[in-house]
Each structure stands twice: as structure tokens, then as C-alpha cells.
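J.: could you look at this predicted model? Sequence included:
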Amino acid sequence: MNADLQSGLPFLKMHGLGNDFVVLDARESVVLDAREGVVLDARARALPLTPAMITGIAHRHFGVGFDQLAVISEGVGDAHLTFYNADGSTSAACGNATRCIARLLMDQTGKTALHLTTDRGDLAVRDAGDGLTAVNMGQPQLDWAEIPLARAMDTLELPIEGAPVATGMGNPHCTFFVDDLSAVDLPSFGAAHEHHPLFPQRTNVQLVQVIGADHLRMRVWERGVGVTLASGSSSCAVAVAAARRGLTGRSVRIDLDGGTLDVDWRDDGVWMTGPTMHVASGVLTHAFLESLR
């Protein structure tokens, strides 16, 4: 391990509706949390984020635990964000982590609007008031090749039992509309469909029930993670799928296991608004990091 990490590696624990994250800041000489006095300098850039390192930190008994790990680095805009799933794989998009980090950066800088970059592309973020943060997750990908799917087909009704909708939000999504969420065993259902051969990069899986006018109830299985209490990109994909099916308008409220998000599919992209929480600031010890080599 690089000598710069002898004193450990600072991190933040954050969540959006129970969709939880470990955040590492790889920008140079920045304060992670002025109130806690946690300063990073550039040590995160010395960290070899191998799959073993990521899965070790992700372990909820032997590590910290998270659905996704996010790294903040310097970018063209206010910052660049890189995301990793709990199994060590990468993800181009993570809406709730984006909102959490945006709230951190707005608190640090006093800004009420940010320009962030991700592997998904450029994302606009703004303070929505009342402690809420809104992010524009960009235009949905509706063509089979962009999602991507294994072959050309109608993405509004896939040739899978249940006729789900496929949507790309920088990562692939497979949305099933059902009459009764409680009648479906999400762990087994999600695990089976994550690896469906129509999705060469695997897929996030959503089960959705229409509750009322522009009101949905959703449960989600995230690829590389499993069942999660919430998912921002999944919520965006579900809102798009419901609007395309004619089940709702383009602005919806979505109830997840961890709380509620508002999603609005506008001309400039899919905006998602909800709360965030900074749970703790801590330090990954040198001994722990060494154990993951």
C-alpha cells in the first residue's frame, strides 16, 4: 500500500432513501467535512481500487457496507463522479449518489446549482429547496442498441414473460408492471432477470405497481448489488417506462422501500428530486486497507 495511506483513508457514508454509499474524494487538498475537520489532500488517488478492495469495503460485516462506492475527482465542471457496485463492477450512472454528493458540494461551496460529469455524461444539479436536491439524469436511451440489448427489438415490450419495458439511463433497466408487488419474490425474480441473455451487460430489474394517477410503487433489484431500498436511475427508468406505456403522465411520484422520489421527464432530460443524508465521516484504517491487498 502506498505510504501516503499509512494514516488511513477518509471516507463519507451517505444515503438517498436508504440507497447507501461510501464516498471517497480524490480531488487535491479539499475538505470532506469542515464540521468534522476531515481533510483528504490527495490520498484517495493513491488507492488501488481493485475489485477486491471495493468488495472488501462493501462487506456489511467485515467492511463499511454500501450499495455503491463513489469517487469524486476533478473534472471539466464542478467535479467528476465515478461509481462502483458492491460486486466491484462499474456503473456509469447512480442518481441517488449523484444527489448526495451534489448536496455535499453545494454545502462546501455555497452554490445552488452544479455541473457534474460522469461516464453517463454531463449532469445538471440544483437545490430544490426544503432540503431536497434535484438532478437531471439526461435523456433516456430508448433504442435497443443504446440500452444495450442483444438484438434489435421493440424496447416497449420485450419478448420476456411479463412483457417488460427496457430503458437505458446510462445503465440498463428492465421494468415489469404488476398488479400486486407482494405476490412476487423480488430476490429470486431479480437475480434471475439480471442475467437474462437479452441484456449483455446485465440489467437492473424493477417491479412496479400503479397506485393512482401519476403515482407508482416500485421495488428494485440492482445489478451487482441485489435488492436495494431505492435506486435513482431505476426510478427515472420506471417513470419513462410508465409514460411510454400510457400508464401515467411524464411527472410522477414513486414510492420505494426507503421513501419517495419525484421524477419529471422533461424536454431537457429526466429530473429526479428527493432527500439526501450524510450519515458519518470516518477513516478506513491502514490495517484494514492492508487486509484487502
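T.: Received, thanks. Numbering: from 1, shown residues only.
J.: when you work out contacts or count neighbours from here on, use the C-alpha atoms and nothing else.
T.: Will do.
J.: state the distance from the residue most central in space within the chain to residue 228.
T.: For the chain, the residue nearest the mean C-alpha position is residue 94 (2.4 Å; CA atoms, centre = their mean). With distances taken as CA to CA, to the nearest Å, residue 94 is found 13 Å from residue 228.
J.: same thing with residue 155?
T.: Taking CA to CA as the measure, residue 155 falls 24 Å from residue 228.
J.: ok, those two, which is more surrounded?
T.: In terms of neighbours (other CA atoms under 10 Å), residue 155 is the more surrounded of residue 155 and residue 228; the figures are 22 against 18.
J.: go ahead and confirm that one touches residue 165.
T.: Yes: Residue 155 is within contact range of residue 165, at 5.8 Å (criterion: CA atoms under 8 Å).
J.: in what helix or strand does the closest residue to the residue nearest to the centre of the chain other than its chain neighbours lie?
T.: Nearest non-adjacent residue to residue 94, counting by CA to CA, 6 or more residues apart in numbering: residue 233, 6.0 Å away. Assigned by DSSP states H and E, residue 233 belongs to helix 232-245.
J.: okay, pairing it with this:
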Amino acid sequence: MVLPFSKMHGSGNDFVVIDSRGGALVLSAATIRAMADRHTGIGFDQLLSVEPARDGASVFYYGIWNADGSPSGQCGNGVRCVAAWLHRAGALPLGKTVQIQSPSGPVAVRLVDAHHVMVDMGEPIFDPARIPFDAPHASARYILEVDGQTLEIGAASMGNPHAVVVVDDLSAPALARLGPALTGHSRFREGANTDFVQKLSPRHVRLRVHERGSGWTLACGTGACAAMAVLRQRGEVEVQVQVDLPGGNLQIDWVGPGEHLWMTGPASFVFEGEWLDWQAGD
């Protein structure tokens, strides 16, 4: 049997998108890992499935799996690719805001054009219990011991947990070890995406992200949102911020508490293919 797929990317964060509108996708973690392998498989940061909606208010549902086969609750670059994929399939119109359902809940999307999507990412979560992050109360800054080094971090959730660290130099060698160490830190009991952010101005930052389950990626949409939200919480950036990632740029808009955060960015098709020797539930 063969499994058709679309290879896509959002600012370099790459995905395999599978049409499962006929029913929920069932794949083993081992199969997902094999597909994600960049030498012997297709290669991707996350796998996305487009499935029937699971509530009456959404038009579709999408599932998310990391390259190691583990499930994920949200993916900002991924939802843009899902929206662009649905538009190409004739299922989403341009210029109209519609709701699709993620594993973390509903998300509103609006296609600016066939390859650019605005996404309502909801309101950032700073409550430690909801991130989840081990802390007695919410704060804009926390002190952690990470791999023998003391770091000041911000913690937030955008449907998945994030640790945000402000740095002066994104190419500093220490980040190579601090990224994985912070991702697996014990105070993030479900792990975290680690976002290293360099401030260029109140409207412009650079970002490098180590994602739980996928490692270093060229872009992370929820990471861009979390980094902007933490800096906005501290009063260090303005309402609209350009976030430069290794794979491209995103625009993040957030007024502040009580308001939803919006992300705007590209979604690109790369190629169509088929995964061979696949069986449902393998």
C-alpha cells in the first residue's frame, strides 16, 4: 500500500501533510520516525494530518506529530501549511476567517493569498500550572540552573510549553548545549521548546529554537509567538514585531493581556509523493 503526502514548509519549518479527511490517521511512532529520517525517509520536523472536524464550529481538524513520533499540541507554522493545503484542495476560501481545530483547541485562520496566512494563536498563557512549569506563581522572569549555568528565562504556552531566553549572540557556542538541556529541564514536566531571542529593536527580533521532539529547526511559529509575548509582557517590544528565523520571517501582533495574538507568515508547497509499504495502524 502507498500513503500519498504533500511536502510543505513554513519559513523553513518543514512538514509532511497527509489527507485524512476520510477518517483519523493512525500511524505508529516507529513509522513516523522512519518517515521523518532525512537520509532514508522523507524528512520533516512535524507530520500533519488533515481530518474531519471533531466539533460543530470547526471546518476541519489537524493532528500534529513530532519527528520522534511523539504527539504535539500546536504548531504555528504547521497550521499555516494546513490552511494553504486546504485552500489548494478547494476547501478554504481567500479572505474569510474560518475555524479549524488543533489538538490544543480551535484556531481561527485567514488566507491573505494562496501562500500567506494569518493565524489567531489565542491569548498567551503565563500561568505556570497551565504551561506546565514548576513555579509557585506567575512571573515575567524565572531563574533556572541549566547544565551548570544560571539562566534567566520567561515561560509561556501557545498551546505548547516554551522557555524564552534573551541572548546577545545567537551564534554563541554555549547555545548548542543549553538548548537541549533547557528543553528537557525537570521544571518543565512535559518538556519545552527553547527559544533564544536577540532583540534588535522594539519592533524587530531574531530567534533560534530548539523544539522538543524535533531538535533545532529553521523556524517555529509558536516559538516566535511565545518570544514576542514574553518580551511584550516585560514591556520590551511594541504591538507589532518582525521575528527573523533561520528559515524566514514572521509578523507577530499582540496588544497585550485580554487580547488574542496573531501570527502572519508564508506557507509553501515543495513536492507531492507517496510513502511505500504503509498499512493502517502499522
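T.: Arrived safely, thanks for sending. The model shown is predicted, which means the values in this text are computed figures rather than measured ones.
J.: report the TM-score for the pair.
T.: In this superposition the chains share a TM-score of 0.90, using TM-score structural alignment, normalised by the length of the second structure; 268 aligned residues with a CA RMSD of 1.8 Å.
J.: where does the helix holding residue 233 of the first structure end up in the second structure?
T.: Aligned by TM-score structural alignment, helix 232-245 of the first structure corresponds to residues 221-234 of the second structure.
J.: what residues sit buried inside that stretch?
T.: Across stretch 221-234 of the second structure, burial judged by 16 or more other CA atoms under 10 Å covers 221-233.
J.: residue 259 of the second structure: which of these is nearest?
T.: residue 229 (11.3 Å; CA to CA).
J.: for residue 197 of the second structure, see how far away the closest one is.
T.: Distance from residue 229 of the second structure to residue 197 of the second structure, by CA to CA: 12 Å.
J.: now swap in residue 268 of the second structure and tell me
T.: Distance, residue 268 of the second structure to residue 197 of the second structure, by CA to CA: 25 Å.
J.: residue 224 of the second structure now?
T.: Applying CA to CA to residue 224 of the second structure and residue 197 of the second structure gives a distance of 9 Å.
J.: what touches both of these two?
T.: residue 207 (CA atoms under 8 Å, 6 or more residues apart in numbering).
J.: to which residue of the second structure is residue 38 of the first structure aligned?
T.: Residue 38 of the first structure maps onto nothing in the second structure, by TM-score structural alignment.
J.: what's the neighbour count on residue 38 of the first structure?
T.: 17.
J.: show me the strands in the stretch 151-293 of the first structure, by range?
T.: 165-168, 172-177, 204-212, 215-222, 226-228, 251-256, 259-266, 269-275, 277-284 (DSSP state E, counting those that start in this stretch).
J.: looking at those strands, which is nearest to residue 136 of the first structure?
T.: strand 269-275 (4.3 Å).
J.: what is the mean deviation of that closest one from its aligned residues in the second structure?
T.: With mean CA distance after the TM-score superposition for the first structure, strand 269-275 of the first structure departs from the second structure by a mean of 0.8 Å once superposed.
J.: matching residues in the second structure for that strand?
T.: If you align by TM-score structural alignment, strand 269-275 of the first structure falls on residues 260-266 of the second structure.
J.: contacts for that stretch?
T.: Contacts for stretch 260-266 of the second structure (CA under 8 Å, 6+ apart): 10-11, 76-77, 80, 115-124, 221, 225, 249-255.
J.: stretch 271-282 of the second structure now?
T.: Residues contacting stretch 271-282 of the second structure (CA under 8 Å, 6+ apart): 1-8, 26-28, 31, 35.
J.: and if you look at stretch 21-29 of the second structure?
T.: With CA under 8 Å, 6+ apart, stretch 21-29 of the second structure has contacts from 49, 50, 51, 52, 68, 69, 70, 280, 281, 282.
J.: how far away from the center of its chain is that stretch?
T.: Relative to its chain's centre, stretch 21-29 of the second structure lies at 20 Å (CA atoms, centre = their mean, to the nearest Å).
J.: alright, that wraps it up for me.
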